[in-house]
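Q: okay, sequence plus prediction incoming.
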Amino acid sequence: MINFQNLDDGRTLAQAIVNTIPEPFIVLDDTFHVLAASASFYRTFKVDPEHTQGRLVYSLGDGQWDIPALRVLLETIIPEHAAMDGFEVEHDFPNVGRRIMLLNARQVIYEDSSSRTILLAFMDVTARRSIEREKELLLKQTEELLRQKDILLQEMQHRVANSLQIIASILLLKARAVLSEETRQHLKDAHQRVMSVAEVQRHLHASDGIDQIEVGSYLSTLCGSLASSMVGESQPISVKVMTDMGTIGSDTAVSLGLIVTELVINAVKYAFPNPKDDSLILVTYEIDEEDWKLTVSDNGVGKIAGETAGNKTGLGTAIVQALVKQLNAEFESVSGADGMKISITRATFTSHMPQAA
């Protein structure tokens, strides 16, 4: 403990301590008169000691410090709790302007006296609150822009879906009207591909515009829809999907969806010319960090036995290969008497998925 030879020495030290505090700081007596103020208080609020020390705090600045929130803090909160941190006051301070201050207050009670002292520190958070409000406003504006974007995206998807349906209907009508069987078949193939694009678009639309799509759910839903629309009762074909857990970007999902649609359609049309009890088309998708492998296999007749029919799928193969190139992947086709397997790979790794053939 420091022993002072006289009272003035103690006051000198106390004032030095107060002046060292970087935030505006004042010391009040139990009647709320200013006993001392820091140099930063005088600088911040542009007042001088002559018009501050010994004055009632509410009378500072010709009464402009008579702030209701400050009265609540000093006269109600501090007597009950002895301390308060982060008490926010927004006020038009004299000579300074409108400021937002955080007040920290402490009540000091002395053992040998019934009097008390209140320590009051100010922290200017005006700029911080302004930034927070700007961020909040920016967030609201961003949310509104995203909402508008979603509305426009939904409208665009709706228009695309309607346009595809119209194109598909026109192609089907033309196919029924032409006399040439070859032309009719080409129109039907074009109709089927337009419907495939519409199916991929419909499943992506069901993901609510999410940029990352869960691959297992996406391919399962897509293949389930293809199976229900193409597989007849006379030739039941099981279409199964097996995938690793993971997500893909919506742009990749479009290409993969079109590839899977084309390969599954071709397998349904050409792999099982004769009824077979265990007819199976298996779609697998494997993930190895940034790499992936998509495989569509069947246990049908393979390309050797179905080569004549397979020649009619030249356009489909060209579409698939173009999409594979777009994905920077590799295309591989293996066919035999026990079926066909087509793999799209953007990696080199050993497959752990089963195959239909």
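A: The structure has been received and is ready for your questions. Residues are numbered from 1 along each chain as shown.
Q: going forward, measure contacts between C-alpha atoms and count neighbours the same way
A: OK.
Q: just the helices in this protein please.
A: 7-20, 39-45, 68-72, 78-81, 126-177, 181-205, 215-230, 250-270, 302-305, 307-310, 314-326 (DSSP state H).
Q: quick one, which of the ones you listed is packed in tightest?
A: Counting by mean count of other CA atoms under 10 Å, helix 250-270 has the highest mean neighbour count of these, with a mean of 21.
Q: so Q165 makes contact with R193?
A: No. The pair Q165 / R193 is not scored as a contact, 11.5 Å apart, by CA atoms under 8 Å.
Q: take this one as well and set it beside the first:
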Amino acid sequence: MKLDWNESLSEYETFMVLSLIVLSCVLTYYFHFVLGSGILFTHFYYIPIVLSAVWWKRKSLWVPFFLAGVLILTDWISPLQSDYVYDDIFRSIMFISVSLITILLSEKIEKSQTKLKTSEEMFRSVVESAIDGIITTNMLGEVVSVNESFQKMFQCSEEEVLGESVKKFIPHRLRDKYDEQMDQFRKTGEHKLVGTFESVGLRSNGQEFPFEISITNWEGDGEVFTTSIIRDITYRQSAEKTRAILSAIVESSAESIIGMDLKGNVLSWNNGAERTYGYNVKEVLGKSSSIIFPPGSDELSSILKTISDGEKIDHYETKRVTKTGELIDVSLTVSPINDRSGNIIGLSSMARDVTREKAAEEALARSEAQLSMITDNMADIICQASKDGAYVYVSPSVKSVIGFKPQELIGKSMFDQVHPDDRSRVTSCMQNALTKHITQSVQYRCMKADGSYVWLDTKGTPISDKDGLTSGFVCNSRDITQQKNAEDALRDSEEKYRTLIESAKDPISLYDENGIFLMSNKAGAHSMGKEPADLLGRSLRDFFPPEIATKQIELIREVIRTEDGLDVEMFVPYGKDQWFSTSLQPLYGPDNRIHSVQVISRDITDIKETQIKLEQALQDKEMLMKEIYHRVKNNLMVISSLLNLQSRYIKDEEARAIFKESQERAQSMAMIHERLYRSADLKHINFGDYIRKLANDLFRTYVADPSRIKLELDVEDVMIDINIAIPLGLMVNELISNSIKHAFPGESNGKIRVKFNENDNQCVLEVSDNGVGFPPDFKPEKADSLGLQLVNSLTQQIGGELELERDQGTDFRITFQQPEEN
């Protein structure tokens, strides 16, 4: 039976205690005063005292037994045992003293137990009411306790998890790592705060979710426990992803998005704002946004007041000022920003640069006005018709062409004015345009207001609605009555034309798209050993080898397809090898469609043979030029070698340096002739490639420590005429050599940069270094060194301009114009 000393006594227990007290008193009186017994039988009065103490202060089971032992001990040690009165007084004093001490201790124990109980209840209340899941495990990883939030989080009951391994809530892929950590923990025996980190949990239904966990270790009753506080961060991670996505959207938006506080200071500034206004985020963050408002404008104050009143400013157009001072048009929307309590803490401004749109609208308005003026005054008729041919719009020019006013035709069918004999052709043209969705042309007779007819040439273009479906046509009609009359006159002169064709000495033929002869003059027929009548209806394949006939038919079909003429040269091995210069032109019929191709050929065999001879002579010339370049290169290299050999016998260092410089100049010219020899173009070389090769050769020759001097090349591939390339190559050699030798004395470091580019036929060569530079009073045109004199002289030779800058080191810039090609 478990005793609970904090519970109150029942009525039965109270009765039993009182009965024992009374019985003890009676027995004590009887043995002590009636029988006069000794110590062991005369102290029954202690029993009610002990029971009273137990009844009064039932805080601990050891109190009454402790008091009884003390009283019995005093009986044995009391010096007044011969006198019972004094003996009882002594024992009473002892008893009162011990009782007082016991009562004080009992009260202190009671208060401690009350505080402990209150603390335990408070701890359990906090644990159970916590939003986060709380779990405690022992050293073996077995669950000792969990709170209600943990059970909800992992979808399990307390009975299902108590005594179970904590690995039940860890995904399988992470359990081995958990075991390793626990083994390490048991080996080291460290009892300390583990920390806070993010991990993954496993619910009872197998679903995984991310959480944040704080772990601490503590000891109790000689055993180490681990308490973990777990927080589900699924929503937080989702919110972070959403925030990152929204941030990316804002930053990548082409529109300007600015966040401000209620004083107009900039809190955020996206890339769109940077592109729109020209300021980067560091220049504006924390500063007033008034810098983008026009000077003297009170618009910012008005916006801040409107937002402070909780109102949103929808799209409206206004002006803003960019960093460069340019005034631009923007479409602006401003919205308040609220905190969680609904208080307005700032505003978000979204603006779109509509400067181009405004300009486009103004240009469109001007274009529409110009178009209206053009359509009002043009000779052609511009109209819009529905799919069935009903007029939707007709330009005012219709009055001058057919005598009707625009309002008299709108809503009526265009077929009302089409000649009955031409309606089928117009209908066919409309259907073809609808089917192929392409512009179609048709010629027909149109009735005027006075009942007469004029010929119109109409081009109709299908138009589509917003759904992409053809909704009608836009037509351009032109009065071609005079043209038709001219065609009639032309047909009258057809016989004359035929006479001219027949009398021509060049072969002239007409073919259809399949290469069938429709007509041939005598010269054409006789060139194939036939008469004109023998060719009619026959194919080119009947008279020419298959490959020649196929090529001719392909050219005929290309003319029909493109409706453009062709001029070609053809080799025809017919009887004897012949070359013909052939012109192919499309011929249109009455329906304005190509019905044949006219081919006029001229024998150019003699001319072609002469051309072949000239090309052969040109090739021979190129070979001769290559040989000349090769020999010049070899001679220059011989000169360079001789200078090198001669320099070995020169003791004076200055004289030897002069020989070395002359050797480099010869090598730079030899390099140009070598590249000309290897190039397909004998008059030009790729000077960018030449500079790269020459600069690197010089750098390797003179720079013993490449880590001390750096060489940077920024050269474009530009084709330079040989007459400029040689002096320009010498100048490059002199300037680079001069920088390498003199710009960095001793062990100083530096950089040499060579830049070469062309823009609009103007070339710029720049050689610079950040070395010691020239004296302030130095003038390159008055230099006494041979190298700079050579640079000045060669610059004048190519018609260039030499500039020298000495701000940071030395910068030579030579600008010259490429010669125009003949």
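A: Noted; the coordinates are in hand. This is a predicted model, so every value here is computed, not measured.
Q: let me see the TM-score of these two.
A: Once the chains are laid over each other, their TM-score by TM-score structural alignment, normalised by the length of the first structure reads 0.58; 263 aligned residues with a CA RMSD of 4.7 Å.
Q: quick one: the helices of the first structure as a markdown table, columns for distance to S333 of the first structure too.
A: Putting these into a markdown table (distance: least, CA to CA, whole Å) gives the following:
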| stretch | distance to S333 of the first structure |
| --- | --- |
| helix 7-20 | 80 |
| helix 39-45 | 78 |
| helix 68-72 | 79 |
| helix 78-81 | 80 |
| helix 126-177 | 30 |
| helix 181-205 | 21 |
| helix 215-230 | 20 |
| helix 250-270 | 11 |
| helix 302-305 | 10 |
| helix 307-310 | 13 |
| helix 314-326 | 11 |
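Q: V27 of the first structure: which of those helices is closest?
A: Closest to V27 of the first structure of those is helix 7-20 (CA to CA; 8.7 Å).
Q: what's next to the closest one, contact-wise?
A: Contact partners of helix 7-20 of the first structure, identified using CA atoms under 8 Å, 6 or more residues apart in numbering, comprise 4, 25-26, 36-40.
Q: what angle do the lengthiest strand in the first structure and helix 126-177 make?
A: As assigned by DSSP state E, the longest strand anywhere in the first structure is strand 97-109. For strand 97-109 of the first structure against helix 126-177, the angle by axes from the mean of the first three to the mean of the last three CA atoms, to 10 degrees is 120 degrees.
Q: between the helices of the first structure, which one is nearest to V296 of the first structure?
A: Proximity to V296 of the first structure (CA to CA) singles out helix 250-270 among those, at 6.9 Å.
Q: so where is the closest one in the second structure?
A: Here helix 250-270 of the first structure aligns to the second structure at residues 722-742, judged by TM-score structural alignment.
Q: so which of the contacts of helix 7-20 of the first structure sit within strands?
A: Counting by DSSP E, the contacts of helix 7-20 of the first structure place 25-26, 36-37 in strands.
Q: top of those by neighbour count?
A: I26 (26 neighbours; other CA atoms under 10 Å).
Q: which residue is the nearest non-sequential neighbour of that one?
A: Leaving aside its sequence neighbours, I26 of the first structure sits nearest to A37 (CA to CA, 6 or more residues apart in numbering; 4.2 Å).
Q: what's the answer for L102 of the first structure, then?
A: Using CA to CA, 6+ apart, the closest residue to L102 of the first structure is E88 (4.5 Å).
Q: I'd say the one you found and N104 touch.
A: No. Counting by CA under 8 Å, N104 is not a contact partner of E88 of the first structure; they are 9.2 Å apart.
Q: which residue in the first structure lines up with K755 of the second structure?
A: Aligning on TM-score structural alignment places K755 of the second structure opposite T284 in the first structure.
Q: need the contact list for the nearest residue to that match once chain neighbours are set aside.
A: For T284 of the first structure, ignoring the flanking residues on the chain, the nearest one in space by CA to CA, 6+ apart is M242 at 4.7 Å. By CA under 8 Å, 6+ apart, M242 of the first structure lies in contact with 216, 282-285, 353.
Q: could you pull out the helices for the stretch 151-300 of the second structure?
A: According to DSSP state H, counting those that start in this stretch, the stretch 151-300 of the second structure carries its helices in the segments 158-161, 172-188, 234-252, 271-277, 281-284, 299-308.
Q: please identify the most buried of those.
A: Using mean count of other CA under 10 Å, helix 271-277 ranks as the most buried of those, with a mean of 20.
Q: can you check which part of the first structure it sits on?
A: The aligned range for helix 271-277 of the second structure in the first structure is empty, by TM-score structural alignment.
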